[in-house]
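> From the sequence below, what's the structure:
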Amino acid sequence: MNNHDKTDPNIGISRRDALKLSGLALGGLAGGSLFDLVARAAHAADTCESDCTCAEGPSCRWDSEARAQNYTYFNRLPPFSPFSRETSTTIPRLGKDEIRITFMGSAVPPRTLAQRMMSIFVEVGWDEATQMPRDQFVFDCGSGVCANYGAMNVGYGRMTKIFLTHLHGDHMSDLVHIYCFGPSGDRKSPQFVWGPGPSGLRNPDYDPADETRGPEFYDDGTRAFCAHLREACRWHSESFSFQTTSYKLYEPPTQADWGLPHEPVPVGTDSPRDAYALIPIELDLTLPAEQRVAYDNPTTGVRITYFPVIHDRRGSIGYKLEWNGLSLIFTGDTKPETNSLEQARNGGDGIDVFIHEMAVPAEIWAMKSLRLNDPDQVPDAAVQQSQMVQNSSHSPQGAFGYILNQIHPRPRLTVATHFPTADDTVACAMRSLREHGPCYMGNNANHTADAARVTWSFDRMVITVSKDRILEQRGMVKEFGFQATYQPPPGTYNRPDGFDTPKYHYEGQTGGSAGDPYAQIDTTTAICPCGPDGECNFREDGY
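Here you go, the predicted model:
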């Protein structure tokens, strides 16, 4: 008897049978976890509870270390160089009618070195005068992604607009790095952050007679998150404010300029012109669908709307970006639900790129997390825990295949992300997708007319979209490089007087170069390059 067929003495049913009963066999949609068999009342609100049965899923191989430690498809993609010699900014030229999507992070925790957590960078069009994209956006910024942004030549000044799908650490934790170090780089303007409003969920521990149990409703929306982040980073922002943090030609955008749902107001007391101003744009999911507009810029032509998805806690959102007849959807994290499906159908017009999360089956998630290579070796408790997380939060590969097969017309490209991408996991997932309909991978693959083109994201994968084609490429980076090319703000190139005076500056002096790096430190114990007798202690030039 293998581990799949073991009977839990506390339940009296095998794990395999339990999975069948709850509709969780590979290729099924979603259902209750194994715990449902003993505590079904605790999941009374689960609309997926049923006794449906599904056929066994495909057999998958997990016995090859080489397949587990490589993603061959990505390695064979044509190269993309993020530093160009053809433009004055070194930003690779983008066609005036093209969108470029770069995956700076693509993993689900607890993935290690191969992939960072979630983040997508989107550029649209090209401005010949500035030698830059017409508009650009960050969608999520999970842990570790800043290394990929720098390697892919995206500096802080190009990351001013950050759209968060939800406030989990693997989707927002590198905001700390971006916010803190941006003003020391080329972001000399405020940091804008879009995200969900308060969840409105009641605190189950609330007791009006005991204030230590917390408030009845937590202020858990994006504005509160930004307000606390601003103060948490106070030491950093003050310590670096001997450097200039604003420039003279900057004009703060108004609500009308960017088509925002409300006026852009910084948290705290920072000037709306300063790079340490943190400006939340909170998105209200209670609005009618036609009013859910996050960004609608009449100058660049980009329109970004949002919609609710189902992930862990109320308030998780997905985004749709539309520009110049092209469109993409980024769902963020979500269990199978109908809003993403309807957004992808787009009223019958379809979309160009559909980016949706995908999870491996619960037992494989547990197996990989435990560094095993045989599902039979995975303890039942580990599978149960993974299954519980999946049921509340994620779309397994079979559900992904079902959803994709319901979208007509097909997206021109569907991207599975938030996935532990490797040869073995992708091969298994592709088998699940093909149980629901024909699909293929590749820039030039042969396929049937109704087949869906799919790909699995990987860090530094670049997808360029035009009306004529969609090209997948592989970012070629220098692992020992330093940072993106500095992009001087307008009116500051070789002009220190184009910057405003730093907060900490020499008394009686003003001007872009008058910052005082000694204003906040005590130098009485400092060791100087030269001693009082003129003897050289160490070279002042650093050598």
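> Only C-alpha atoms from now on, for both contacts and neighbour counts.
Fine.
> which one's the longest helix in the protein?
helix 380-393 (DSSP state H).
> and the residue nearest to Arg313 when sequence neighbours are not counted, what does it touch?
Among residues not flanking Arg313 along the chain, Ser199 sits closest, at 7.3 Å (CA to CA, 6 or more residues apart in numbering). By CA atoms under 8 Å, 6 or more residues apart in numbering, Ser199 lies in contact with Asp220, Gly221, Arg313, Arg314, Gly315.
> I'd like the structure of this one too, to check against the first:
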Amino acid sequence: MPLLRSLLLSLLALAIAGLVMAQADVKKPSSEQDVEAVLTGGVPMGRWKEGLLFDGVRPMPWLKSAANWFPGTEDVQPNEMRVTFMGTAPMIRPGQMNTSIYVELGNGDKFVFDMGEGAVANYVAARVALNEIKHVFITHLHVDHFGSLPYLWMFGTWAGGWHEPLTIYGPSGRTAEYGTKKMVEGMRMMLGWHRDAFSVFPVGKGHDIQVKEFDFRDNGGVVYDKDGVRVIHWQRSHAKDGASGYRLDWNDMCFVWTGDGRPSKLDIKYAKGCDLYVTELQPEVVEINSGVQGVPPFLARYTIDTHHTPGYAAGYLASQIKPRMFMTTHMNFDPFLNEETVAEVRHHWKGPYHFGAPDGIVVNMTRDLVWVREGILPDYPNSRAPQFDFSRGQLVVPHPPHRREDIQEPFVREQQLDPAAYYPKGYMPHLLEDWPVEGDIVIPMDVLPDNLKDSMGASWRLRNKNRKALEEQPGN
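You can find the predicted model right below:
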């Protein structure tokens, strides 16, 4: 007992000593004048405004990081427009797929402008479910602007795109054979075997692709007008009739993607005053590029002067249009080019400017603020679950149009190995060689497992939440 008492007294003494020391470490607060001097020290003319940070160009408070965007970590806010560069180069290469720009609006609407070869991989990496992509606007029919459409159409349908067809918007040609309708007709023929093979899966309306072709000469014509979103088009000079630019207006904000083409008075007319102006750009380094890419300088010069926008012209256009943020894409992102590109743009344009490259660059924009970040796209992402509208309180899985017996001769099935020959002893799955039910599968929402209900209804819930917030705003 004496030993225990001695130990307790020692512990008590240590505790008292620690408390006294802790109190001794508490210092007298600085005066209000000193605190103010620290917090405002160095502020020029009463406010911070440094370098290239223009008025209204700064991060929003809801961003998880001011430097990077991480897919799946941030919801688009009710009054926000988010623009992601999913493909940024004319010549496909790792790190830069062919051109595609993804526009998400706070009301839940989503639009794709161009769908170049390889870009679909970046949509997957950005956690966009392929069945969410329903409206694709094609600027022109060079393959680097629509090459991912076959994959999007087929695998978007397979991955839950059963209830609403994919709609392609695009210009006519001088003759019918060169219009968007003809391209999609050819794609439909090209994918004939694929479509029939995939008809053993649920299809619904997914294979009923729609085309809304507009007259390329109808400058300022309306391509899309729904739920407060309006998209217009105009001609671009890109060596052949049919190339077009687009402007999207929503919630007192607008986005322009010109597509490819020579600098034009029409760009100034239809993009004037737009918040986010994006055009393509080719820098004046044709001899250097010829050494790097192995292309004769005259061919690069000829290509620019018949098809594209030089860097100096891009800056000049921005100086006339005066956007809140100017961006250029469809350009190689290389150290030997980047500084020259900025110098050329800055010859005319002194306002906010950023590269729309490499792949994954993200722009967040509200009526007051705009901010550009680098998206961190994983190399080996998991695909996002298909997204469904659960307004009717149920998930409907349509019955497949065909069985294997309808599209395959029996001989080849008879040559299939007996599964008992390759499955381990004691293990034999119940093979699902035929669709398990007749007719559509209709599953009430409250019967769905929570993980499926949560993952497949995320976009639907966010859209409803944001639209309610928009409706409750003053003046609506």
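> Which of the contacts of Ser199 of the first structure remain contacts when I look at the second structure?
On the basis of both residues aligned by TM-score structural alignment, their matches' CA atoms under 8 Å, what survives of these in the second structure is Asp220, Gly221, Arg314, Gly315.
> Would you mind finding the match for the first one in the second structure?
In the superposition onto the second structure, Asp220 of the first structure corresponds to Tyr178 when matched by TM-score structural alignment.
> The third one now?
Alignment of Arg314 of the first structure against the second structure is given by TM-score structural alignment, with Asp241 as its counterpart.
> go on, Gly481 of the first structure?
Under TM-score structural alignment, Gly481 of the first structure pairs with Pro381 in the second structure.
> Its match: how many residues sit nearby?
Using other CA atoms under 10 Å, Pro381 of the second structure is surrounded by 13 other residues.
> In three-state terms, how would it be classified?
coil (DSSP: H, G, I helix; E, B strand; the rest coil).
> Next one: it relative to Ala121 of the second structure, how far apart?
Distance of Pro381 of the second structure to Ala121 of the second structure, given as CA to CA, to the nearest Å: 9 Å.
> Likewise for Pro297 of the second structure?
Pro297 of the second structure is 33 Å from Ala121 of the second structure, where distance means CA to CA.
> for Ala67 of the second structure, same thing?
For Ala67 of the second structure, the distance to Ala121 of the second structure - CA to CA - is 23 Å.
> my guess is Ala318 of the second structure is in a strand, correct?
No. With three-state DSSP as the criterion, Ala318 of the second structure is helix rather than part of a strand.
> Can you give me the neighbour number for it?
Counted with other CA under 10 Å, Ala318 of the second structure comes out at 29.
> which one in the first structure is aligned with it?
Aligned partner of Ala318 of the second structure by TM-score structural alignment: Leu404.
> Which residue of Ala67 and Ala121 of the second structure possesses the greater neighbour count?
Between Ala67 of the second structure and Ala121, counted using other CA under 10 Å, Ala121 has the larger neighbour count: 18 against 12.
> What residue in the first structure is paired with the more buried one?
Per TM-score structural alignment, Ala121 of the second structure is aligned with Ala147.
> Contacts only, for its match.
Residues near Ala147 of the first structure by CA under 8 Å, 6+ apart: none.
> Confirm that it sits in a helix.
Yes. Judged by three-state DSSP, Ala147 of the first structure forms part of a helix.
> quick one on the thing from earlier: from the kept ones among the contacts of Ser199 of the first structure, pick the one nearest Pro280 of the first structure.
Taking CA to CA as the measure, Pro280 of the first structure sits nearest to Gly221 out of these, at 9.7 Å.
> and that closest one, what is it in contact with?
Gly195, Pro196, Gly197, Pro198, Ser199, Glu282.
> quick one: contacts for the match of Arg314 of the first structure?
Asp241 of the second structure makes contacts with Gly173, Arg174, Phe216, as judged by CA under 8 Å, 6+ apart.
> If you map those residues onto the first structure, which are still there?
Retained in the first structure from the contacts of Asp241 of the second structure, counting by both residues aligned by TM-score structural alignment, their matches' CA under 8 Å: Arg174.
> and which of the contacts of Asp241 of the second structure is nearest to Leu39 of the second structure?
Once CA to CA is applied, the member of the contacts of Asp241 of the second structure that ends up nearest Leu39 of the second structure is Phe216, at 56.9 Å.
> mind checking what the closest one lines up with in the first structure?
Phe216 of the second structure maps onto Leu285 in the first structure, by TM-score structural alignment.
> Since that was my last question, I'll sign off now.
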